[in-house]
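Colleague: sequence unknown, structure follows:
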């Protein structure tokens, strides 16, 4: 797949900033993400970096802001949150038509394929799951004012902001009528919990957005901060649970690594987070359901972008209307089993 960057000009830009580069840069699309385009850069001495840019084509307002993502990475240096070291933000139009963020390449593995997850020992899988929960607690413990992120976003009630934003995103990217998703939106609006604590919220925290130590189950880096904001920390654990299907459930269209032996259950994951963070989980049913609802809307947006420009299609392919429907069905399953539906 073509690299949507001028690598020769980018190499010059990096050298001007003191980065040692031998020979020419090559670039390879990495990850199975469907949003910002991510490339591994490598020089002739096998040194490597990561570059991220927004997808090709017309973008939804406020989406894919890699400059904002770079600001968050810079602010988190030196905290307990493991993040890659930021090299810089290139806004030279000769490199790309959009800003490009360059960061260090972090060693480890990314569990973006079932065969990668299957290669891990069950004890490592369990430790990885529990470390996800603990790392999320570290993210929510960051003093946003002290690290310079106090003005990252509005401090108004987060649930209402999420419902407004993602409803708007869905209307902007809708490819067909989905009355069951519209009904779920109304259910969420009718069950908004009281405002909770305010913290940095990752916004897309799941097993494929971290770099892992495959021997011990530690987390070497947390990736993909483009949806980060200020809001209710329970939204993040709700999102993690949303991406965590369990063995025995109907097919949900979601990445199924968490169904393998060893990985904690959703209840165990939530319990580890609540213990590490000291928070109460009364509103988790709302945030868990909202998390799956968001995945359905994000999937619809990805499908729309790939229809508009097939070059945005990630290695793992694009969502299909049928797969999006399975996510919506799963959202209703969560709403019912957690008791949110029927209240």
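Modeller: Structure received. Small disclaimer: the values here were computed from a predicted structure and weren't measured.

Colleague: hey, let's count contacts and neighbours off CA atoms from now on
Modeller: Will do.

Colleague: after the longest helix belonging to the chain, which helix or strand is next? Please name it.
Modeller: As assigned by DSSP state H, the longest helix anywhere in the chain is helix 284-308. Going down the chain from helix 284-308, the next helix or strand is helix 321-337, by DSSP states H and E.

Colleague: gap between that following helix and the chain center?
Modeller: 19 Å (Cα atoms, centre = their mean, to the nearest Å).

Colleague: can you give me the strands in the chain?
Modeller: 26-29, 37-42, 48-53, 86-90, 100-104, 199-201, 210-212, 219-222, 229-231 (DSSP state E).

Colleague: what inclination does the fourth one have with respect to strand 48-53?
Modeller: Right, strand 86-90. Put simply, strand 86-90 runs at 40 degrees to strand 48-53, going by axes from the mean of the first three to the mean of the last three Cα atoms, to 10 degrees.

Colleague: hang on, residue 128 packs against residue 218?
Modeller: Yes: the pair residue 128 and residue 218 qualifies as a contact (Cα atoms under 8 Å) at a distance of 6.1 Å.

Colleague: what sits in contact with each of these two?
Modeller: Both residue 128 and residue 218 are contacted by residue 212, under the criterion Cα atoms under 8 Å, 6 or more residues apart in numbering.

Colleague: run a quick neighbour tally on residue 323.
Modeller: Residue 323 is flanked by 18 other residues according to other Cα atoms under 10 Å.

Colleague: related to what we said a few turns ago, which one of residue 128 and residue 218 is surrounded by more residues?
Modeller: Remark: of residue 128 and residue 218, residue 128 carries more neighbours, 24 against 21, as counted by other Cα under 10 Å.

Colleague: second structure for comparison follows:
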């Protein structure tokens, strides 16, 4: 059964939000809320409060998988990273009271710049700027992994020991949750094989760092002008302490190389980084290793893990589409998207696809 209320109307009670913000930030003559439709996980709304331009983040309405859409976690890590070498938006407030807008939410300052999704901004369309964009993306990830997380109060933010084993287990549970709701008549071909391979190939040791959990090109904000510069890293809902190479593998999954065929989900995985000037995945890995001193060992595991995680995310998208808890057209396309990703993971396991 689909929800009969318009999806947008379920995101915020503007009257209650205005009253709450007045109590927290002081009265404002100008107040406006605009839903930002570009994201595909937590919902983002732009809030004008007099001269201040703010961003509100909240979970999507409706039923979600356990541990998904944790905006409180997102706020905590960004608040801790203020003033560090990791660029993040200035945080404003965190509200755990569901009665205000129907869910927990937080506010941060809006950062000026571009989020690059399926094509490059024209100002970066030269070979030297394309190279600089790839380098900037890697260097910002290296800053996350180089951070002394204990010094900023994140020493208890996660349990890095056993992180990869828990990731395999966790995403298996997320996939189980989603598949139990999509109820595909033929199941998901390849799912059991990929899960079994991951369980048998988990690296036993890894470095311990802060990890972002969803680090890729469209989760950074690029400052206006040239050369390319990351002005903020956003979307920290999956962050924790764990294995840094899981972030690198995830980033590389969304970085297209010239020999690649069409990405399994073109609506989510851009192909423009195969153009002349952009670094290859191998060059990005070399720069990462140089910046961090961490060798990219077990690359097939991290490719398969990243692909399986994305398959789990996409099956959750499809479940939300079927339940009527999203009007994002991308979610409907996951009818074919999840199987394509599982096939991609199987190709990586048998060696026909590699970094």
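Modeller: Done, it's in. Here the structure is a predicted model, which is why all the values come from computation and not from measurement.

Colleague: and the TM-score, once the two are fitted together?
Modeller: Comparison of the two superposed chains (TM-score structural alignment, normalised by the length of the first structure) gives a TM-score of 0.90, and 336 aligned residues with a Cα RMSD of 2.2 Å.

Colleague: dump the strands of the first structure to JSON lines, plus distance to residue 188 of the first structure and mean neighbour count.
Modeller: Shown next, in JSON lines, are the strands of the first structure (distance: least, Cα to Cα, whole Å; neighbours: other Cα atoms under 10 Å):
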{"stretch": "strand 26-29", "distance to residue 188 of the first structure": "37", "mean neighbour count": "18"}
{"stretch": "strand 37-42", "distance to residue 188 of the first structure": "31", "mean neighbour count": "22"}
{"stretch": "strand 48-53", "distance to residue 188 of the first structure": "33", "mean neighbour count": "22"}
{"stretch": "strand 86-90", "distance to residue 188 of the first structure": "37", "mean neighbour count": "19"}
{"stretch": "strand 100-104", "distance to residue 188 of the first structure": "35", "mean neighbour count": "22"}
{"stretch": "strand 199-201", "distance to residue 188 of the first structure": "19", "mean neighbour count": "22"}
{"stretch": "strand 210-212", "distance to residue 188 of the first structure": "29", "mean neighbour count": "23"}
{"stretch": "strand 219-222", "distance to residue 188 of the first structure": "29", "mean neighbour count": "21"}
{"stretch": "strand 229-231", "distance to residue 188 of the first structure": "17", "mean neighbour count": "24"}
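
Colleague: just put the ones you listed in a markdown table and tack on distance to residue 170 of the first structure.
Modeller: Output for the strands of the first structure, formatted as a markdown table (distance: least, Cα to Cα, whole Å):
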| stretch | distance to residue 170 of the first structure |
| --- | --- |
| strand 26-29 | 27 |
| strand 37-42 | 21 |
| strand 48-53 | 22 |
| strand 86-90 | 30 |
| strand 100-104 | 26 |
| strand 199-201 | 21 |
| strand 210-212 | 27 |
| strand 219-222 | 27 |
| strand 229-231 | 19 |
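
Colleague: go through those strands and name the closest to residue 237 of the first structure.
Modeller: strand 199-201 (9.6 Å; Cα to Cα).

Colleague: in the second structure, what range does that closest one match?
Modeller: Mapped onto the second structure using TM-score structural alignment, strand 199-201 of the first structure spans residues 209-211.

Colleague: related to what we said a few turns ago, in the second structure, which residue range corresponds to the longest helix of the first structure?
Modeller: With TM-score structural alignment applied, helix 284-308 of the first structure matches the range 299-323 in the second structure.

Colleague: quick one: residues contacting residue 227 of the first structure.
Modeller: 202-204.

Colleague: now which residue in the second structure aligns to it?
Modeller: Counting by TM-score structural alignment, the partner of residue 227 of the first structure is residue 238.

Colleague: what are the ranges of the helices in the second structure?
Modeller: Assigned by DSSP H, the helices in the second structure fall at 14-25, 71-80, 127-146, 163-182, 191-200, 244-253, 281-292, 299-323, 329-349.
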